[in-house]
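In: all I have is the shape, not the residue letters:
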């Protein structure tokens, strides 16, 4: 994760106006706005989002802000520009770094910083990013946050939004994944993402930690070899039990199966 402070070269505001976060793995930008600041100090057009109470800006809108500050991909001589910069392909991040985010429209620029140098309230906010997720029934999702909290989020409310209508109700979780650096969850494009702050504020806390789930998986789920060891038989016998319907795996693939330990214990000889 790369972090930039967005500053005003004219010196009107001495503190960073906002922070630009870049995820190299996902090639995504996110903007974090200060908690309390004069809206006049927020770069346009993000000031309108700030006035609506938005503090974390999604990847699409963040990318739009970045693209306003770099040479556009449809520039007539873009091939020569990329060659001069020794870039093999158009890369928003590298172009932004090269220009330090400066453009002719204003006095803003970007400067590298680290997470340890961010304000305490922003570090606390970022601690609510997503660590992992666990699908549940009825379009509910258990979300494990990086600060150690776990919340159950009802995703029914997103299905009514226009940008999410293409997601079939019965396959909400089929293409769902955690965004890079835990910025939320998404379905493949920036238009269908839910940021970590919205998940955190809408979720209901439950007394279940990520470590609890990992511990359950480690101790209570067995592969064929583990099932054979518990039953004191060969893996071939376990496969035979499965084929006869005496043992039902919770995951069944071409080359392996996974079983609940409790199901194995029910047929284990006394």
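Out: Alright, I've got the coordinates. Model, not experiment: these values are computed from the prediction.
In: drop to CA atoms for contacts and neighbour counts, all remaining ones
Out: Noted.
In: ranges for the helices of the stretch 151-270 of the chain?
Out: In the stretch 151-270 of the chain, helices defined by DSSP state H, counting those that start in this stretch lie at 156-159, 196-202, 210-220, 224-231, 235-243, 261-267, listed in chain order.
In: buried set for the first one?
Out: When neighbours are counted by 16 or more other CA atoms under 10 Å, the buried residues of helix 156-159 are found to be residue 159.
In: before we go on, here's another structure to hold up against the first:
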């Protein structure tokens, strides 16, 4: 999976040990950062902020902690003379990532710095194959996940390991929150209300793998979904008739919209029986 047009790529280098310590991916439009760590790192040579993840053998750092790493290395927004600093660097507003680039990511606390690159390193590309390509909310706390490597998994989020149990319980308990789920930048996570994230690697580790491809799913949708006009043609009736049938709950739309609904073709055919 290649980087997007609006993604910046930086190598995180340990100057003292001449070691690649990570890769920072920064998605400019959403101002989201993801840091990928090489698997040869251990708790002694990894960036200090990430040693807890290394101990758990987690090498893809969540977006909040990745951005925290950036913030720890730049001038804080509350600095008393921040206006003068912005003027000196010809910046219109405070932006952590711009300050990180200006300083090459250097910090007095360690020997790390960043170097911009145009290519996503191979180990990151290989890892990104386990990122989400599509994700469908299927109900009852379950997700149908399609990954870039072609793997498809049906995941009960209540059974996931290495994720915050309280957050998962909250998602399951609140229907609106659960149904707000959508894929985050780069397919690195699914986010609920842009506040609770489940990382792709946790979903990929689920046990239930399905012999199904994304193309199969798309084909199913194309062949088995009918819009209101197609239902009218199939049942040989008007939109008013369809509205009446729906109100009587003889057929139920899968998705409702002011422009028209979507229906399960099989259910419409059964209605003709």
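Out: That came through fine. Note that the coordinates shown come from a computational prediction; the quantities given were computed from them, not determined experimentally.
In: dump the helices of the stretch 151-270 of structure 1 into TSV; add distance to residue 102 of structure 1 as well.
Out: Shown next, in TSV, are the helices of the stretch 151-270 of structure 1 (distance: least, CA to CA, whole Å):
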stretch	distance to residue 102 of structure 1
helix 156-159	37
helix 196-202	29
helix 210-220	42
helix 224-231	59
helix 235-243	64
helix 261-267	59
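In: residue 115 of structure 1: which of those helices is closest?
Out: For the helices of the stretch 151-270 of structure 1, the distance to residue 115 of structure 1 is smallest for helix 196-202, at 17.3 Å, taking CA to CA.
In: how much does the closest one stray from structure 2?
Out: Following superposition, helix 196-202 of structure 1 is found to deviate from structure 2 by 1.3 Å on average (mean CA distance after the TM-score superposition for structure 1).
In: which bit of structure 2 covers that helix?
Out: Under TM-score structural alignment, helix 196-202 of structure 1 corresponds to residues 200-206 of structure 2.
In: mind listing what's buried in the matching stretch?
Out: 200-204, 206.
In: of those residues, which is the nearest to residue 151 of structure 2?
Out: Nearest to residue 151 of structure 2 among these, with distances taken as CA to CA, is residue 204, at 8.4 Å.
In: is the closest one in contact with residue 153, as I believe?
Out: Yes: taking contacts as CA atoms under 8 Å, residue 204 of structure 2 lies within contact range of residue 153: 7.3 Å.
In: can you tell me the closest non-neighbouring residue to the residue nearest the centre of structure 1?
Out: Taking CA atoms, centre = their mean as the criterion, residue 179 is the residue nearest the geometric centre of structure 1, at 2.2 Å. Computed as CA to CA, 6 or more residues apart in numbering, the closest residue to residue 179 of structure 1 that is not its neighbour in sequence is residue 185, at 5.2 Å.
In: against residue 198 of structure 2, how distant is the aligned partner of that neighbour in structure 2?
Out: Counting by TM-score structural alignment, residue 185 of structure 1 lines up with residue 190 in structure 2. Distance of residue 190 of structure 2 to residue 198 of structure 2, given as CA to CA, to the nearest Å: 5 Å.
In: now do residue 207 of structure 2
Out: 16 Å.
In: neighbour-wise, which of those two wins?
Out: Between residue 207 of structure 2 and residue 198, counted using other CA atoms under 10 Å, the more crowded position is residue 198 (23 against 13).
In: isn't the more buried one right up against residue 187?
Out: No: counting by CA under 8 Å, residue 187 is not a contact partner of residue 198 of structure 2; they are 10.8 Å apart.
In: OK, contacts around residue 164 of structure 1?
Out: 158, 192 (CA atoms under 8 Å, 6 or more residues apart in numbering).
In: need the counterpart of residue 68 of structure 2 in structure 1.
Out: Under TM-score structural alignment, residue 68 of structure 2 pairs with residue 64 in structure 1.
In: in a strand, its match, correct?
Out: No: counting by DSSP: H, G, I helix; E, B strand; the rest coil, residue 64 of structure 1 is not part of a strand but helix.
In: could you give the number of residues near it?
Out: 12.
In: and residue 83 of structure 2? What does it align with in structure 1?
Out: Match for residue 83 of structure 2 (TM-score structural alignment): residue 79.
In: strands of the stretch 101-250 of structure 2, start to end?
Out: Here the stretch 101-250 of structure 2 has its strands, by DSSP state E, counting those that start in this stretch, at 112-117, 132-139, 142-147, 152-156, 182-183, 189-192, 196-199, 225-227.
In: now tabulate those strands in a markdown table and tack on distance to residue 265 of structure 2.
Out: Below are those laid out as a markdown table (distance: least, CA to CA, whole Å):
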| stretch | distance to residue 265 of structure 2 |
| --- | --- |
| strand 112-117 | 50 |
| strand 132-139 | 18 |
| strand 142-147 | 21 |
| strand 152-156 | 23 |
| strand 182-183 | 26 |
| strand 189-192 | 29 |
| strand 196-199 | 33 |
| strand 225-227 | 6 |
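In: among the ones you listed, which comes closest to residue 32 of structure 2?
Out: strand 189-192 (12.0 Å).
In: once aligned to structure 1, how far is the closest one on average?
Out: Strand 189-192 of structure 2 sits 1.6 Å off on average (mean CA distance after the TM-score superposition for structure 1).
In: report the buried residues of that strand.
Out: Quick answer for strand 189-192 of structure 2 (16+ other CA under 10 Å): 189-192.
In: can you check stretch 81-99 of structure 2 too?
Out: So, applying 16+ other CA under 10 Å, buried residues of stretch 81-99 of structure 2: 95-97, 99.
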